[in-house]
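In: take a look and give me a structure for this.
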Amino acid sequence: MSAKNESSIWSRVPMKKNLRWKAALILVIVAGCTWSFYPPNEKIKLGLDLKGGIHLIMKVNTIDALNAVTDELVDNLERVLDDESIAFGNIEKVEPGKLVVSGLEANRGGEFRTIIDNGYPAWDVRSLGASDFELEMRSTELALLQEDTVTQAIETIRRRVDALGVAEPVIAPHGDRGSQILVQLPGFDDVARAKDIIKSTAKLELKIARSMALSEDQLTGGLPLPPGTEIVPGVADEAGNKMYYLLERTPVITGRDLKNASSGIDNQTNRPDIGFTLKPEAAARFQTATRENLGQMLAIVLDGSVISAPTIEGVIYDRGQITGNYTTEEAYDLALKLRSGALPASLEYQQELTVGPSLGADSIRSGITASLVGLATVLLFMILYYRLSGLNAVVALLLNLLILVGALAYFSATLTLPGIAGVILTIGMGVDANVLIFERIKEEMRAGKTPRTAISAGFGKAFRPIFDANFTSLVAAAILFQFGTGPIQGFAVTLSIGLLSNMFTAIFVSRFIFDAVLGGRRQVEALSI
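Out: Next up is the predicted model:
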């Protein structure tokens, strides 16, 4: 097409030159929003209340992490003091985050303080006498440990949930106490399995076992435990009986040393088992430990219980096997948990809610019905009351909804039942802006102004009230999002997007329609409003 022909075509379009870029902008937004949410079944994420699934709120027992850190410090100090040839009587954990070193060798207190200051800066040292010292974790480090524990728990849970194949899960901090986690699993209905996979600490340790017996007394003979050892119970059998094991306290391998873990079938027993491979540095350590302990038992400790203790019959390098009375699903889930890593602390369930898929479908149906009825009623009123100008409001309102849905899809926002309520509220607020503009135009026309002048004045005078109303509503929505829970946040998100799109459609698009329709006429005597 030649430039001359193109120019002649544009000259016949009843549109001012500055309307062309507005038309192009509106078309781009319409196309972009349509592309964002199409197909809607794939692009629009549904919340738990619409899709069905599991809602869990749990508390992270951060005291467990503090306990573990304190125990680790006790072990490390015993080793360091021995390496430095500093004699001591005892190192005792008084409570989580606090321990006492007693009977320290005379005149070695300064060296001890230097060891703590240089190697363990998170701990304060206080003298209890000439040879006794108290160590306590600093308050700032304690707060950081609690925060890190919750963060690690969230990441571990996320890895486990992702391995389950749950689409669009929600795993996030919850509440203002800093130790709660919210987990939502849309479309997942096996509550017992979900809780087991999420809550299980899955702390794996492989330790050398010195002996085993039917009771703790038989293991110790009434004598104190040998240094560096501990007693760990085994898993009870079907009759409720269990063995007790005397283990070396320091593990040969932990769950952090695993390179991979997968479920399979044991060739000898034809029962499900879990095979694992080790990282290179752990494999070398494992090889040395098994070579030095041939004929001894290797206890496999999971979450504080010995699940099996096979005899080391040969040197093992980088592979191992965990056997037990597992079903196929249990073996798969245990391998999943081992791959995901151990939780840094135990979890305590505080709230549980299951939403069935049928209830979610009913909610969607009811929400869509309410939205359509509300939309149809509003559109009918606008056309009957404002006549042809009402069609202007109809176009603006439909575009408002298109932008709202497109934005939800583009930003991967989750649509919830309260979110549908936000859509319905957006319809009302969008019409409210058009009503305010139209009434202003009618007032200007009654004052004797021409339609074009009345339209310009009406939009100008209505802008400030519309802006103020939408701005204050946005502030309220921001507060709801900041301090509300999931459903309230869903309402706030939908309302915020609706308010912003309402400003665009009611003021920009509606004014464009008036200017486009009236732009080609030299004189406009009347306006259908």
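
In: can we go C-alpha only for contacts and neighbour counts from here?
Out: Fine.

In: so what's residue 400 up against?
Out: Residue 400 makes contact with 430, 498, 501, 502, 505 under the criterion Cα atoms under 8 Å, 6 or more residues apart in numbering.

In: 10 Å instead, please
Out: Residue 400 is in contact with 30, 394, 406, 426-427, 430, 497-506, 509, counting by Cα atoms under 10 Å, 6 or more residues apart in numbering.

In: any idea how far it lies from residue 258?
Out: For residue 400, the distance to residue 258 equals 53 Å [Cα to Cα, to the nearest Å].

In: quick one, what contacts residue 373?
Out: 367, 379, 424.

In: what sits closest to the second one if chain neighbours are left out?
Out: Pointing back at residue 379 there. residue 394 (5.9 Å; Cα to Cα, 6 or more residues apart in numbering).

In: just checking, the one you found touches residue 383?
Out: Yes - the pair residue 394 / residue 383 is scored as a contact, 7.9 Å apart, by Cα atoms under 10 Å.

In: next, the second sequence, to be compared with the first:
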Amino acid sequence: MNQYPLWKNLLILGVVLFGILFALPNVFSQDPSIEVSAARGHEVTEATPDEVRAVLQNVGVPFKAVEPLAEDKVLVRFPSSGDQLRGQEAIEAHLADRYNSALTLVADLPGWLRAIDAQPMYLGLDLRGGIQVLIDVDMEAALEQGLERYTGDIRSLLRQEKIRYLTVMNDANRVTVKFGDAETLDKGRKLIDREFRELEFETASDGKNFDLYARLAPAEEEQLRDFALQQNITTLRNRVNALGVAEPIVQRQGERRIVVQLPGAQDPARLKEILGATATLEFRLVDTEGSVQDAVEGRVPVSSRLYYDREGRPVLLKRSVIVTGDQITNATSGFDQNSGTPAVFVNLDSRGARRMREVTTENVGKPMAVVFIENRTVTEMVDGEPVKRQVRTEEVISVANIREPFGRRFQTSGLDSSEEAHNLALFLRAGALAAPIQIVEERTIGPSLGQENIDQGVKSVVYGLAAVLIFMGLYYRIFGLVADLVLLTNLVLIVAILSLLQATLTLPGIAGIVLTMGMAVDANVLIFERIREELRNGSSPQASINAGYGKALSTIVDANITTLIAAVILFSFGTGPVKGFAVTLSVGIFTSMFTAILGSRAVVNLIYGGRRLSKLAI
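Out: Next comes the predicted model:
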């Protein structure tokens, strides 16, 4: 009685060894490091590590190693966090015009662990540090874009109903429609009022000019502002998720600002680049009737805007936008089959596809331009100090004649590189920003800021675990020592699974681990008390062991299932650290059931199984 077959013992031993192997990376120290990547228009070459090494040596900053990484990056390891911060200052002071730098932590693992891709857990922003940015949403631009869309929609409506107008323009926070006579003005107002009830109208007529003014109603303005903020939150979250950041926090702050926290980032330099640069596309018809030369000299037609292509050549485009980035449902990068140049393949929603089909049908043979719009942060040296500023780029990347009507799917080329095509596709696929954004505050939180939290968290686990181990050993004797052994194994398995999942460990996550330790002990207490009860009832030691584990099983399962339901609810409705707590708690429930039921039973079987016993040390 009380003996496991060999295969079950080997299975339990294999799980334990597997847990030890993948929990081991968390034992090794992590080097404060800097990731160096190329700035826009530059690239990391074979000489870059030597450049970085020379800069650090010239300013006297000690470092452990400068080594190239995959994906055109260079990793610099430092002995301490202080040296890391001094190294970043030196790199930014001497190489900021060509390279980006960002703080990170990199585990100092031996080669055989790296060979099996064993990695430590990520640490959250409260433990490891990371990047936190405060983003301001340009609400004025959001309203301007809304009026621009209404301008195009009103123009299309009047054309569709064959109502003659002189011009439709977005002017002074309102849409102005000019008509030739009072009768047409009255007819146009009734039509527009019926189709656009969210606008407020007023008319002006002096016998020569017959104008209709349309403004956004206050409720519509508020709705546009709220939509812009919520859309930008969704877009930024999608972009960060697409880059594989573990448990990012993207949340609203006030009326027009967004806080983004990026804990445990694997590629901080790229994350800052993605958040600091926003890109989208606009499709516009080329103004073939206006004079480009006159526009360059300042005489731009009212219905047109002057742009420049990437070669610096002026291009005169219609002010009316055919399709904007918020109507793009999907985008992938690739290469043009004819020219072999980088391209982005675009899919439109039904509204955008209908609009594109209408415009291309009416303008076959005429040129259409693709405008690339990007907002990004650049670093410039001013009086020997790096200064960051916002730069907005609007440039024409492609002008081509419309050969035949098209709608939902098409491609655009004219991009500089495949990397730019990949980034643009990522931006468009994640969703267009409903309004321009500006990073008004950026904090790169160094790992040293979280060391105190790490120390306190580790102490809480160690002290709690030690107290439980001592109590169990004194109160339940041999069985208590077995519980202590499986409790330590449970902790190892939790760490191993979190490492395999590459989960982010935060202070609430540590609280989840401590709670799991208590629950794991509770399961053993139920089993041991049941064994004691069976012994008091006169059962033999072997029968008491068998009954203790068998009869306590249903109670243990019921208790853990109810806790698991609570953890699932927390994960479903919680955000950020709450999800981290739910993940560690859920993992701990499964590991504690494995160790408390199967693990401790296997050890007890090895000690007492198949023997004649007169009493038990419990």
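
In: rewinding a little: out of residue 394 and residue 383 of structure 1, which sits in the more crowded spot?
Out: residue 394 (22 against 17; other Cα atoms under 10 Å).

In: can you give me the distance of the aligned residue in structure 2 for residue 374 of structure 1 to residue 233 of structure 2?
Out: Superposed on structure 2 with TM-score structural alignment, residue 374 of structure 1 falls opposite residue 464. Shown here: residue 464 of structure 2 relative to residue 233 of structure 2, a distance of 40 Å by Cα to Cα.

In: more neighbours, those two?
Out: Using other Cα under 10 Å, the more surrounded residue of residue 464 of structure 2 and residue 233 is residue 233, with 20 against 15.

In: buried set for the helix or strand where the more buried one lies?
Out: Using DSSP states H and E, residue 233 of structure 2 falls within helix 218-242. Along helix 218-242 of structure 2, these residues count as buried under the neighbour rule (16 or more other Cα atoms under 10 Å): 220-221, 224-226, 228-240.

In: longest helix anywhere in structure 2?
Out: helix 451-501 (DSSP state H).

In: OK, contacts around the residue most central in space within structure 2?
Out: What sits nearest the mean C-alpha location of structure 2, by Cα atoms, centre = their mean, is residue 240, with 1.9 Å. Counting by Cα under 10 Å, 6+ apart, residue 240 of structure 2 touches 246, 247, 248, 249, 250, 260, 262, 271, 274, 275, 430.

In: before we move on, what about residue 254 of structure 1?
Out: 203, 204, 205, 206, 207, 278, 282, 300, 301, 302, 341, 342.

In: go with 6 Å
Out: By Cα atoms under 6 Å, 6 or more residues apart in numbering, residue 254 of structure 1 lies in contact with 204, 205.

In: can you tell me how far it sits from residue 200 of structure 1?
Out: To residue 200 of structure 1, residue 254 of structure 1 is 16 Å away according to Cα to Cα.

In: and for residue 137 of structure 1?
Out: 28 Å.

In: so for residue 386 of structure 2, what's the nearest residue that isn't a sequence neighbour?
Out: residue 380 (5.5 Å).

In: that neighbour against residue 390, yeah?
Out: No - assessed by Cα atoms under 6 Å, residue 380 of structure 2 is found out of contact with residue 390, at 10.8 Å.

In: joint contacts of those two?
Out: With Cα under 6 Å, 6+ apart as the test, residue 380 of structure 2 and residue 390 reach no residue in common.

In: show residues contacting stretch 514-532 of structure 2.
Out: 461, 544, 545, 548, 549, 552, 556, 588, 592, 596.

In: switch those over to a markdown table; also include distance to residue 175 of structure 2 and neighbour count.
Out: Putting those into a markdown table (distance: Cα to Cα, whole Å; neighbours: other Cα atoms under 10 Å) gives the following:
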| residue | distance to residue 175 of structure 2 | neighbour count |
| --- | --- | --- |
| 461 | 64 | 17 |
| 544 | 86 | 22 |
| 545 | 84 | 26 |
| 548 | 80 | 22 |
| 549 | 78 | 21 |
| 552 | 75 | 20 |
| 556 | 69 | 20 |
| 588 | 60 | 29 |
| 592 | 66 | 29 |
| 596 | 71 | 28 |
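
In: now the two most distant members of those.
Out: 461 and 544 (33.1 Å; Cα to Cα).

In: quick one: stretch 166-174 of structure 2 to chain centroid distance?
Out: 39 Å (Cα atoms, centre = their mean, to the nearest Å).

In: now do stretch 551-567 of structure 2
Out: Averaging C-alpha positions (Cα atoms, centre = their mean) puts stretch 551-567 of structure 2 34 Å from its chain's average.

In: quick one: it to structure 1 mean distance?
Out: Averaged over the aligned pairs, stretch 551-567 of structure 2 sits 3.9 Å from structure 1 after superposition, using mean Cα distance after the TM-score superposition for structure 1.

In: so which bits of that stretch are buried?
Out: 552, 553, 556, 560, 564, 567.

In: for the stretch 151-300 of structure 2, which segments count as helices?
Out: 182-195, 218-242, 268-276, 292-296 (DSSP state H, counting those that start in this stretch).

In: now swap in the stretch 401-529 of structure 1 and tell me
Out: Using DSSP H, counting those that start in this stretch, the helices of the stretch 401-529 of structure 1 run over 417-446, 451-483, 486-503, 510-518.

In: for those, which one ends up most surrounded?
Out: helix 486-503 (a mean of 24; mean count of other Cα atoms under 10 Å).

In: counterpart of it in structure 2, which residues?
Out: The aligned range for helix 486-503 of structure 1 is 576-593, by TM-score structural alignment.

In: residues contacting that stretch, please?
Out: By Cα under 6 Å, 6+ apart, stretch 576-593 of structure 2 touches 249, 490, 494, 508, 509, 512, 516, 520, 564, 567, 570, 571.

In: one more time with 8 Å
Out: Taking Cα under 8 Å, 6+ apart as the rule, stretch 576-593 of structure 2 contacts 247-249, 487, 490, 493-494, 497-498, 503-513, 515-517, 519-520, 523, 556-557, 560, 563-564, 567-568, 570-572.
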